[in-house]
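give the three-dimensional model of this entry:
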Amino acid sequence: MSSFLQDLRFSLRQIRRSPGFMVTAVLTLALGVGANTAIFSLLDQALLRSLPVRAPEQLVVLSGIGKAWAGHSSDHGAGVEQSFSYPMYKDLRDKGTAVFDGLIATAPTSVGITRNKVSELVDGEIVSGNYLSVLGVKAAQGRLLTASDDTVPGGNPVAVLSYHYWQTHMGSDVHAVGETISINGAPFEITGVAAPGFQSAVWGQVPDVFVPMSMLDVVIPGKGKRLQDHTDRWMNIIGRLKPGDTTQHAQVALAPLWHALRAEELKALGTKSQRFVDEYLTRSQLLVAPGARGLSYSRESLAKPLYAVMGMAFLVLLIAAVNVASLLLVRSAARVREFSLRYALGANARRVVQQLLLEGVLIGIAGGVAGLLIAPLCLRVLVQRLSTDGPTAFSTTLDGRLLIFNFAIAVAVSILFSLAPAVQLLRPDIVNSLKQQTTTASGRTLSFRGLIVSLQVGLSVLLLVGSGLFVRTMQNLRHVDTGINTSHLITFHINPLLSGYAKEKVPALHQQILESMTALPGVQAVGATNDAELAETGHTGDVTIEGYTAPPDQDFPIEIPYVSANFFHTMQEPVLAGRSFSEDDDATHPMVGIVNESFAKHYFTNPAAAVGKRVVGGDSKKGEYMTIVGVTRDAKHANLRDAALPTLYSPLKQSKFAEQLYVYVRTATPTEQSFAMVRQAMKQIDPGLAVDELRTMEEQIDTTLGNERMIELLAISFGLLATMLAAVGLYGVLAYSMAQRTREIGIRIALGSSRLGVSRLVVVDVLRLAGIGVMVAIPCSVLLGRLLRSQLFGVSSADPLTLVGVILLIAVVAVIAAIVPARRASSVDPTTALRAE
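So this is what the prediction gives:
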């Protein structure tokens, strides 16, 4: 302990004597540690952290596997296997008490809330009455939902607000509890407010209001039959196991019950083929998976981008560590005599290594503290980027786990970079080191420093290549041909049923909105659909073609949107054959449809051959055939990455269930002015009609590219940081190398070498060091690109443009780093240099 305290005091004095070195090393390390802490915070919240509920380790997520099914299914993004019918949930809840301490059901939805004559569409969660109590969520105000709120269908109009919504929309008003608000036009009493910190059992969901399942027909108008329909799978189930039970035991214990319940459902479906029976009953299985993190509709899509970004941040940290190691090597060169003297006076290798590691740990701790100041700033920027489309599940608060991670990684890295000078000073040449003359640096010493710099350059190349691939991907996505003209196009969404409109009044309202938008100044065209464009959504189904026999087991999903008469003109999608829809294509006229190129080529070889053919969506025995009157150009629908699906468009006026509406307005007026006019026109139609997602189509596309934009931002930031650190590292080693070679350079000049030749010598040295790093890193970067293939678009993992660009950038950085050392070397006075000896 005495020697440790002595070394500690000495280390603090050494650091105090070199403030410039200390500031540079700490800032370099802080950038790497802070970036890693911020990125790890996102990764921890999305992929690792348990739900903030009571005993989350007891939670499990249920999945029912089996290829055969009948009826309707909504997976919300979690996968159809995790979707269940409400009757199946009730049976599992009531008959699985030997396994579960509680079983809860949940499904996401949107609702229209009207309070104080102000209407808005918000995210909601329709849940079983025991949802909050089984999770162990406490009330911040009032009371939460109970099982008694989920008994009589339509008989319990109560709601619980999220803490965030209560804060931001009601100003934390304690009198809000007991107040009556309108949800989808029906009165609901606010019974309580959920505790702060809790959002949902579904990670990624940020609901503003929780409503019991008994109010399903109000929350999702027209869907009340789901509470009795065994063939409608639309909700997710989470259970709480009894204390001490395991997922394996629960799955085995539930197998007989699952088989019995499926057998009852199979009887209700009627006679089925033996293959269907085998798939539906014999091969079906109820899976019980750990649910401490909750289930998620978005975790899988976030996992790869977050791991990729975490890898980039870790590369930055390694580059920072190597850079600090390089700085320590340069600094240790001036201390060779000091440590040689200590060896000569009897010091052993252990004390020397202890001294150097202690100095490194002090730098690491200081870098960790500085990283804690940088991390929240980085985290706030990232969360803002991820929450451009509303509230996000990510928090900007660094908790205790992240503090531990921050300092653990800072100390670990500090020990790593402290080993470089420790190895160098472990066995110094005591005799020569104690001499007073300046000598040319040994080849071993310079080779070791050169190896460090080449490693730094190689890591920078890996990061720059990854950054370049992500930037190229984003460029390709931004310039992809969507099939529609997105410029001067704004869009908004309404759902009249969520504002209390009866179904029979919706078509007239749709027509009134389209006419009102068309009459606005500067508007060139107005179109509408029930299926939003480029919004990560889609309505697919099967079609039957008159006279066409589909191959056995053909799986060919068809997009089946409803659109207004002027839709294709508004989106500027050309009609290649036949005609577009007209205002006369309504319920009083024969059913008609328009297909896209992919549909026409698949079924009819070419667009012209499709016109006049008859088709029906779904089973021809249940639907009415429509005549294809036109063929339009393919257009991307759900997102920019996927190819256009075969599409069958139907007229909006011939729809029986197109309730929500996405309106598209092509206008020549400035965006803000157009937004104001749209809001005013909708207010004149009905002040209580909530207008949602009013934005330009460019903004709509940016929303769907949220993950890609985050990766691009970080890739550019990390790439620039890596380039800067590589330049600093190259400069540091060159500056030291030239200082050690002063006598050699003086001799060269004295023997007739030109100043240009000396400068060329420096540049060749730096290009050699950079070249070694590049040659090793390029093959590794190609392999890294292959691991990232799923995140790339329109670019290969060995993209020549990216590789050549990175090599040229490293060459430019190396030359820039060599400018100052080269000038100093070329200005050496040989007389002065030789006299020093």
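
rest of the way, CA atoms for contacts and neighbours
Fine.

what residues does the longest strand seen in the chain touch?
Ranked by number of residues, the top strand in the chain under DSSP state E is strand 100-115. With Cα atoms under 8 Å, 6 or more residues apart in numbering as the test, strand 100-115 has contacts from 76, 89, 92-93, 119-128, 130-131, 134, 181-185, 205, 207, 219-220, 234-242, 498-499, 688, 690.

rerun at 6 Å
93, 119-128, 131, 134, 181-184, 235-242, 498-499 (Cα atoms under 6 Å, 6 or more residues apart in numbering).

can you list the buried residues in that strand?
If you call a residue buried by 16 or more other Cα atoms under 10 Å, then strand 100-115 has these buried ones: 100-114.

which among the residues you listed gets closest to L382?
P108 (25.3 Å; Cα to Cα).

what's the distance between the closest one and M235?
8 Å (Cα to Cα, to the nearest Å).

same deal with R789?
33 Å.

in helices only, show me the contacts of strand 100-115.
Counting by DSSP state H, the contacts of strand 100-115 place R93, Y131, V134 in helices.

of those residues, which is the most crowded?
When the ones in helices among the contacts of strand 100-115 are compared by neighbour count (other Cα atoms under 10 Å), Y131 ends up highest, at 26 neighbours.

residue contacts, that residue?
With Cα under 6 Å, 6+ apart, Y131 has these contacts: I104.

repeat that with 8 Å
Shown in contact with Y131 (Cα under 8 Å, 6+ apart): L103, I104, A105, T106, L145, T146.

would you mind checking which of those is nearest to P157?
Taking the contacts of Y131 together and measuring to P157 by Cα to Cα, the closest member is L145, at 11.0 Å.

how about the nearest residue to S172, chain neighbours excluded?
Leaving aside its sequence neighbours, S172 sits nearest to W166 (Cα to Cα, 6 or more residues apart in numbering; 5.5 Å).

the structure of the following sequence is requested for comparison with the preceding one:
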Amino acid sequence: MFSDLRQAYRSLIAAKGLAFVAILTLALGIGVTTATYTVIDAVLLRPLPYEAPDRLVYLWEQGKTFENVNAQSSLHDVTEWRRDARTLSHVSAYRYWLFNLAGAPQAEAVLGAHVTADAFATLGARPALGRRFVAGEDRPGAPRVAVLSDALWRRRFGADPHVVGRTFRMDGTTYAVVGVMPAGFDLPSTLPHNALLPSRALELWVASDVDPVKDSPDNIGWWAFGRLAPGATLEQASSELARLAVAQHRRNPAAAETIHVRGLRAHVVRPIRSALLLFATAVGLVLLVACANVAGLLLARGTSRGRELGVRVALGATGARLVRQLLAESLLLAGAGAAGGLALASLGVRWLVALAPNGLPRVAEAGMHRPALAFAALAAVVASVVAGLLPALHAARTAPAGAARSVGRGTTLGGAAQRARGVLVVAEVALSLVLLAGAGLLVRSYVTLAGEPLGFRPERLLTMFTLMPESRFPTDRARGQFLLRAAERIRALPGVEGVAITDAVPLSGLGGYATAWVEGEPQPKPEDLPTLWPHDVSADYHAVLGIPLVAGRAFSDRDTAGARRVVIVSASLARRLLPHGSLVGRRLGGLRAEPLTVVGVVGDVRANAIDEGPQPAAYLPVAQETDIAGSLLVRTRGAPLALERAARAAIASVDPEQPVMNVRTMDDYVAQALSTRRFSLFLTAVFAGSALLLAMVGLYGLLAYLVAQRAREIGVRVALGAQRVDVARLVLGGALRLAGTGALVGAPVALLGARLLRSQLYGVGPSDPITLVAVAATLVGTAALAALVPTRRASRVDPAITLRQE
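Modelled structure (predicted):
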């Protein structure tokens, strides 16, 4: 084997140009493939970083009160599952929370979670310092304790090794540190992909102080997970919890009808699993195109080596020996290509991680680790076999004839070899068409989605959020006064057109949900009640965002705490609640303890996600609400971020201990809402572009070789009267025939593959004729461009020189 490799090395050194092109081609194919595999491995394949992760499950309830919006549960029901389920050894829950962390150098908003005391035990997670929570610490009245992340421990506590036992102030309450988790630890990621928060990773955990017995079953704001009992299966747990749900629903008709159980890793990766698997398929096609390209190069070289191989056969070499020798050459090429591919993959992984959408779980863990190296090695072996086997077999079969031709002037590409290279080029073009069709559909989808009306004006809009802990603002009056004073200070700044207050910025991924019905109308069944998004807003909210008033009036200064409770609804909710007639003046039940009078109807807004369409919404005046959140929206005359420092200073002038977070433009939220589709489009475009480039390089190589080998024939044709345009038509026609054949072969496959993209499309069908025609035209035009140089060379063949050589 080593002698074969030495011989292969000497042979490739003698053909430096071909070897260089082949290595570059394989480096591109292997590099793109390895980079994509590395991301897929980190997100989909790698086990979750917990003890026995395959035994962990995710649980959520689905009942009549709400539609299954966020796959959450109530702490009340979690406690019942923990008590009654025999197939689960542990059941835990957590809820995200923004904490106001006081202290030097300044107050800071920190993303953390309230957890049940057994959460870390369920995951099998152990702290690097101190201990985890113990039973009883998650009960009302228990001492307040917290576990820190490694990042927060280093940033705010100076990596103090004696931090356990230290106290700190957060949300106006004193907490004691009981542990520090290892670097990289986090709870399973269940944040909405479009949620824009201080970070995606949790930075601390506090033991819950909610009494699960007294907590309402309707308070479904908890993310529940558990561990299968020894010997129990996922199917057994699903069956048991389904029976528990039936029993709970009989006792309480408002309880969940169904309890869902899914493997924890499957639940975490479910939103992006299908997209990543499609990318894996696409990148596999790119590698196939690269292999076909190299196979064509080796086939041409093998044919031109007829004399050399024929001599070796005459000296006693067998066909198997020649095949082994030529496969060794392709293995060396693939090995060198893999080395270059690893360099490309390293850059590609950094690119992909930087461009990954906000909600892609665990993507930050992607890196050139041992699995990536092993995959690159495997890809090199596969590429060497796929690219080298056909040329090796062909060369070995034709080698005996090579000796007989050794006295001739040269060799030409035989009919079988020429047909084989043509088939390879057709295959490359067909595969490129499949990828181009997918990329074209995603482009059309993205353009359509980006052009959808949002229902509000995002330009020149600055957003920010400030925490108001109950310990510092014990009453809604205190919170309202703080926000109103902060809004007044900001409104007085130069360059500000208006300021509004809300509990959830549109497209932020935050906010709650509720149901409602019209008093005096037949009340629908619980399962027929529309799910809507309630928002607490200031009187000028709709004017600042540019949401049009359709009917009735806007909020005014008269809508105070002591006045009649009022609400403004979106047009889609008005149509849903009262299809015939006006909703203005009618009263809605279900939103609050007392009915609310509808005073206005406003336009629909895509508040949750752009691709979900407008969400039915109800707007309530902050002056009449008891749980006031602190998001501020500032309409500016110029660049919004130019006012960031002044806006922060204005809020600090009201209360310097209130941290300000998520200071960003509304355009950022829009870009984030489109980030997942933009990421998909980027990847598919890279794959399609790589495949198209490789296919056209293969077509160019075939045409250039044919022109060089047929120079004598072309010279004779010209000498006998053929016009140069006829010669050009001959070469260009051959290129277009190959491209057209590839397009015809690839079109049915592209239509079939486009159906797999259905879930990724928006506003366009998988068989969109405009996309297919545009892709076919792009392919033919690129083929013509690839044929330009060989066609020009063929048309300039001098018959006198050619005949003189005869």
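
helix, strand, or coil at the counterpart of the residue nearest to S172 of the first structure in the second structure?
Using TM-score structural alignment, the equivalent of W166 of the first structure in the second structure is W153. In three-state terms, and counting by DSSP: H, G, I helix; E, B strand; the rest coil, W153 of the second structure is helix.

neighbours around W153 of the second structure, how many?
Based on other Cα under 10 Å, the number of other residues close to W153 of the second structure is 20.

that one contacts A159, doesn't it?
Yes: under the criterion of Cα atoms under 8 Å, W153 of the second structure makes contact with A159 at 5.4 Å.

where do the contact lists of those two overlap?
By Cα under 8 Å, 6+ apart, no residue touches both W153 of the second structure and A159.

residue range for the helix ranked longest in the first structure in the second structure?
Taking DSSP H as the criterion, the first structure has its longest helix at helix 349-386. Residue correspondence for helix 349-386 of the first structure in the second structure, counting by TM-score structural alignment: residues 319-356.

what ranges do the helices span in the stretch 501-650 of the first structure?
Per DSSP state H, counting those that start in this stretch, the stretch 501-650 of the first structure carries helices over the ranges 506-518, 567-571, 597-604, 607-610.

how about the stretch 1-150 of the first structure?
According to DSSP H, counting those that start in this stretch, the helices that the stretch 1-150 of the first structure contains are 2-17, 19-43, 86-95, 131-135.

mind reading off the mean deviation between the shortest one and the second structure?
Average distance, helix 131-135 of the first structure versus aligned residues of the second structure after superposition (mean Cα distance after the TM-score superposition for the first structure): 3.4 Å.

so what's the aligned partner of T25 of the second structure in the first structure up against?
Aligned counterpart of T25 of the second structure in the first structure: T28 (TM-score structural alignment). By Cα under 8 Å, 6+ apart, the contact list for T28 of the first structure reads A320, N323, V324, G367, L725.

show me what contacts the counterpart of G129 of the first structure in the second structure?
Alignment note (TM-score structural alignment): G129 of the first structure maps to A117 of the second structure. Residues near A117 of the second structure by Cα under 8 Å, 6+ apart: F133, V134, A135, G136, E137, D138, A207, S208.

from S83 of the first structure, how far off is the alignment partner in the first structure of the second one?
Alignment note (TM-score structural alignment): V134 of the second structure maps to A147 of the first structure. The spacing between A147 of the first structure and S83 of the first structure, counted by Cα to Cα, is 22 Å.

who has more neighbours, these two?
Using other Cα under 10 Å, the more surrounded residue of A147 of the first structure and S83 is S83, with 22 against 13.

okay, now the nearest residue to Q523 of the second structure once chain neighbours are set aside: neighbour count?
Distance criterion Cα to Cα, 6+ apart; nearest residue to Q523 of the second structure, sequence neighbours excluded, is W517 at 6.5 Å. Using other Cα under 10 Å, W517 of the second structure has 20 other residues around it.

counterpart of W517 of the second structure in the first structure?
Using TM-score structural alignment, W517 of the second structure pairs with T544 in the first structure.

repeat that for W97 of the second structure.
Under the alignment (TM-score structural alignment), W97 of the second structure maps onto T109.

how much space separates that match from F276 of the first structure?
Counting by Cα to Cα - T109 of the first structure and F276 of the first structure are separated by 32 Å.

quick one, what contacts D531 of the first structure?
T537, G538, H539, P561, Y562, L661, Y662.

may I have the residues that are in contact with the spatially closest residue to the first one that is not a sequence neighbour?
Across the structure, with Cα to Cα, 6+ apart as the measure, the residue nearest T537 of the first structure apart from its sequence neighbours is A638 (5.3 Å). For A638 of the first structure, the residues meeting the contact criterion (Cα under 8 Å, 6+ apart) are E533, L534, A535, E536, T537, G538.

who's in contact with stretch 374-381 of the first structure?
Under Cα under 8 Å, 6+ apart, the answer for stretch 374-381 of the first structure is 30-31, 33-39, 41-42, 396-398.

of all those, which comes closest to G752 of the first structure?
Closest approach between the contacts of stretch 374-381 of the first structure and G752 of the first structure, by Cα to Cα: L31, at 45.9 Å.

from memory the closest one sits against L373, does it?
No: with contact defined as Cα under 8 Å, L31 of the first structure does not reach L373; the gap is 10.0 Å.

which of the contacts of A638 of the first structure count as buried?
E533, L534, A535, G538.

show me what the third one aligns to in the second structure.
Just to be clear, that refers to A535 of the first structure. For A535 of the first structure, the residue aligned by TM-score structural alignment is S508.
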